[in-house]
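> below: sequence and its predicted model.
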Amino acid sequence: MVAVTVLAIAGMLVVRRHAPDGSFFHDGDRAAGVFGVLATGFAVLSGFVVFLAFSSYDTARSGSEQEALIVSQQVETAQFFPEPARSELTNELVCYARSVAGVQWDRMQAGTLGEELNPWAGEMFRTLQTVKPSSATEQSAFDIWLSQRQAREEARRDRLHGAVGVIPAPLWVVLFFVSGLILLYMLFFADSGERAVVQALMAGTVASVVTSLLLLLGALDQPFHEGFGGLRPVAMQRTLRIIDEELVVAKEKVSAPCDARGNPL
């Protein structure tokens, strides 16, 4: 934003040296009216796009938190299964959480995750197939697990939806095209009779507003990043700490078949 603002100010001051007194426009009111149309069109378009991008951002954030919550609940549900499924499912849930907060989160940031399933979800499904409920408690836990699994996958889908971006390329082209028109049109307001600081302020404020809006759209459209305002795996990291506390209460010892980032050992 600083770089674009400096360039806009420099361009205005350069054009100002060759501009006539009163700007290039003979009728300033008419020119201001046309500039208002350009600015209003950009504002309305960017407003709708901000709403669209923020909705996707909020869905990804909510999905991350919901997925983390369901994982911690599934750990509790797994304690009602018979052995060895209880220990296996518990260990695989820990690896699932580590994978989400570790290697899968990195791939989301890089845009390389795609539609690939979490490998530990497949491991849990295979383990669940070996469970044969023999009591009412185990049957109830089995049914609850299936419901939680479905809810977890839906929450994961919401999380991944924000990683691919919702603003299509043609819309980005239009936004940059209109932004360029606004900055170009502004240069024709250069006035050699006006003080340089006033002309610099006019160019700098317009360039700052336009650039900041485009940066905001970029941040909302790609929410998974390490920069300011980016979504981080805080919820799943918190869930891992909660799981540790839950397993202490359940007197269950974890022997997870994965490293700290969820990679299989």
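Arrived safely.
> alpha carbons only for contacts and neighbour counts from here, please
Noted.
> helices of the stretch 1-150 of the chain, residue ranges please.
Using DSSP state H, counting those that start in this stretch, the helices assigned to the stretch 1-150 of the chain run over residues 2-18, 28-78, 85-101, 103-110, 119-128, 136-163.
> go on, the stretch 151-265 of the chain?
For the stretch 151-265 of the chain, applying DSSP H, counting those that start in this stretch gives helices covering 169-187, 196-221, 234-250.
> could I get the ones you listed as TSV with distance to Glu153 and mean neighbour count?
Shown next, in TSV, are the helices of the stretch 151-265 of the chain (distance: least, CA to CA, whole Å; neighbours: other CA atoms under 10 Å):
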stretch	distance to Glu153	mean neighbour count
helix 169-187	28	15
helix 196-221	22	18
helix 234-250	15	16
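> which one of the helices of the stretch 1-150 of the chain lies nearest to Ile243?
The closest of those to Ile243 is helix 28-78. By CA to CA, the value is 6.1 Å.
> now that closest one: how far from the chain's centre is it?
Its chain's C-alpha centre and that of helix 28-78 lie 10 Å apart, by CA atoms, centre = their mean, to the nearest Å.
> now swap in stretch 155-173 and tell me
Here the centre of stretch 155-173 is set off from its chain's centre by 8 Å, with CA atoms, centre = their mean.
> buried stuff in it?
Buried residues in stretch 155-173, counted by 16 or more other CA atoms under 10 Å: 155-167.
> closest to Phe48 out of these?
Nearest to Phe48, judged by CA to CA, of the buried residues of stretch 155-173 is Ile167 at 11.0 Å.
> now that closest one: closest residue in space, sequence neighbours ignored.
In space, Ile167 comes closest to Asp221 once its chain neighbours are excluded; the distance is 6.6 Å by CA to CA, 6 or more residues apart in numbering.
> and stretch 15-23, end to end?
End-to-end distance for stretch 15-23, by CA to CA, to the nearest Å: 10 Å.
> contacts for that stretch?
Applying CA atoms under 8 Å, 6 or more residues apart in numbering, the contact partners of stretch 15-23 are 187-194.
> any chance of those residues in a markdown table, plus distance to Val248?
What follows is the contacts of stretch 15-23, written out as a markdown table (distance: CA to CA, whole Å):
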| residue | distance to Val248 |
| --- | --- |
| Leu187 | 68 |
| Phe188 | 71 |
| Phe189 | 70 |
| Ala190 | 71 |
| Asp191 | 74 |
| Ser192 | 76 |
| Gly193 | 77 |
| Glu194 | 74 |
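> buried members of the residues you listed into PyMOL, please.
The buried residues among the contacts of stretch 15-23 can be selected in PyMOL (16+ other CA under 10 Å) with this line:
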select buried, resi 187+188+189+190+191+192
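> before we go on, here's another structure to hold up against the first:
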Amino acid sequence: MTNLLWLYDLSDFWFCLIVVGATSFVGVAGLVPARILLKRYLYKTGHKNEVVSYFLAAIGVFYGITLGLIAIGSWEQFSDVQSNVSDEAAIAGSLYRDLSQFPEPARTRLHDELRQYIVATIEKSWPGMQRGENPREVTELLSRFTDHLGAFEPASAREQVLFAEVQRQLNRMTEMRRRRIEAIASNMPGAVWVMVYAGAFINIAICWLFMIDSFRLHALLVWKMSALIGLLLFVTLELDRPFRGDLSIGPDAFKLVHDDIMMAPDQVPRATARGDK
């Protein structure tokens, strides 16, 4: 599977075209020698298309159900990772707002460091994840923010409660981040892919066993079957790598938090002034 990672660097159009083209080529190219062997060994031995149809229907049902379940599982994993990314960004926004209640100079310093981390996540983490990497410098920014937050000493009961809440939010964000990093290398085991590819070949090979006088008609039917299997393989491949390819999870949630919360005018002084009154 790792040998196919270069496909994710292509656009969806070319990715789909290559996968569907490969399965179609196997189907149509294999039909030529298959028909020669059929005419030589099977056409005179009571060969019946009905028997082949029964086997194709049975094997096709089993393979279709299996591949469908795999595709659904890949989609559920993709959705879980996407939801995790959204939650991580939302927690980062909540954390930034909670830090607005910290006294100076801790508030400005922690705001700046959290903003730098979010910017680095957008500009460095995501390109790295699309290559299957986790940039170390982004982790260092989060570690620096965590160290400076841990060094803060609450001076009142209110600050103690606020500090505890901020620590809780940071722990949740760190947990979500760890799940996101783990999803970079998360994919189906090789044994599953062997079953998927072998099942695809078996279904295509069964289509070769039909007795059809017209080669063009036979080739057209095999091509349609092969193209459909190729489309299913393309969707499964795309969903298997949530951070790679055109159909990948982007940093939109983090950009929204950065633009709407972290770059918004600071409302804390006016809120504090109202509280003082």
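Everything's here; your move. In this text the structure is predicted, and so the values were computed from the model without any measurement.
> what's the residue nearest to Ile167 of the first structure aligned with over in the second structure?
The alignment partner of Asp221 of the first structure in the second structure, by TM-score structural alignment, is Asp240.
> Gly132 of the second structure maps to what in the first structure?
By TM-score structural alignment, Gly132 of the second structure lines up with Gly111 in the first structure.
> count the neighbours of that match for me.
A count of neighbours around Gly111 of the first structure, defined by other CA atoms under 10 Å, yields 14.
> list the contacts for it?
Contacts for Gly111 of the first structure were tallied using CA under 8 Å, 6+ apart; they are 163-164.
> measure it to Leu220 of the first structure for me?
Distance, Gly111 of the first structure to Leu220 of the first structure, by CA to CA: 15 Å.
> does Cys95 of the first structure touch Trp120 like I think?
Yes. At 6.7 Å, Cys95 of the first structure and Trp120 qualify as touching, with contact defined as CA atoms under 8 Å.
> give the residue from those two that has the larger number of neighbours.
Ranked by neighbour count (other CA under 10 Å), Cys95 of the first structure and Trp120 place Cys95 first, with 27 against 24.
> can you give me the distance of the alignment partner in the second structure of the more buried one to Leu170 of the second structure?
Structural correspondence for Cys95 of the first structure with respect to the second structure (TM-score structural alignment): Gln116. Distance of Gln116 of the second structure to Leu170 of the second structure, computed by CA to CA: 15 Å.
> same thing with Gln77 of the second structure?
According to CA to CA, Gln77 of the second structure and Leu170 of the second structure sit 24 Å apart.
> likewise Lys255 of the second structure?
19 Å.
> go on, Thr121 of the second structure?
For Thr121 of the second structure, the distance to Leu170 of the second structure (CA to CA) stands at 15 Å.
> deepest of the helices of the stretch 1-150 of the first structure, which one?
Across the helices of the stretch 1-150 of the first structure, averaging neighbours per residue (mean count of other CA atoms under 10 Å) puts helix 85-101 on top, at a mean of 24.
> gap between that helix and the chain center?
25 Å.
> what sits against the residue most central in space within the first structure?
Against the mean C-alpha coordinate of the first structure, by CA atoms, centre = their mean, the closest residue is Pro223 at 1.9 Å. Residues near Pro223 of the first structure by CA under 8 Å, 6+ apart: 57, 162-163, 229-231.
> now it: how far from Tyr96 of the first structure?
Using CA to CA, Pro223 of the first structure is found at 22 Å from Tyr96 of the first structure.
> also Pro20 of the first structure?
In this view, Pro20 of the first structure and Tyr96 of the first structure are 68 Å apart by CA to CA.
> for His26 of the first structure, same thing?
For His26 of the first structure, the distance to Tyr96 of the first structure (CA to CA) stands at 68 Å.
> what's the match for Ala169 of the first structure in the second structure?
Match for Ala169 of the first structure (TM-score structural alignment): Gly190.
> related to what we said a few turns ago, now the helices of the stretch 1-150 of the first structure as CSV including distance to Gly204 of the first structure?
Formatted as CSV, the helices of the stretch 1-150 of the first structure follow (distance: least, CA to CA, whole Å):
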stretch, distance to Gly204 of the first structure
helix 2-18, 5
helix 28-78, 15
helix 85-101, 41
helix 103-110, 32
helix 119-128, 51
helix 136-163, 33
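> which one of those lies closest to Leu214 of the first structure?
Nearest to Leu214 of the first structure, of all the helices of the stretch 1-150 of the first structure, is helix 28-78, at 8.2 Å by CA to CA.
> tell me the residues of the second structure aligned with the closest one.
Taken onto the second structure by TM-score structural alignment, helix 28-78 of the first structure occupies residues 49-99 there.
> now the matching stretch on the first structure. Mean distance?
With mean CA distance after the TM-score superposition for the first structure, stretch 49-99 of the second structure departs from the first structure by a mean of 1.3 Å once superposed.
> what sits against the aligned residue in the first structure for Glu159 of the second structure?
Aligned by TM-score structural alignment, Glu159 of the second structure pairs with Glu138 of the first structure. Applying CA under 8 Å, 6+ apart to Glu138 of the first structure gives the contacts 80-82.
> of the residues you listed, which ones are shared with the second structure?
Mapping the contacts of Glu138 of the first structure onto the second structure (both residues aligned by TM-score structural alignment, their matches' CA atoms under 8 Å) leaves Phe81 still in contact.
> which stretch among the helices of the stretch 1-150 of the first structure comes nearest Ser208 of the first structure?
Nearest of those to Ser208 of the first structure, taken as CA to CA: helix 2-18 at 5.7 Å.
> translate Asp252 of the second structure into the numbering of the first structure.
That one, Asp252 of the second structure, aligns with Val234 by TM-score structural alignment.
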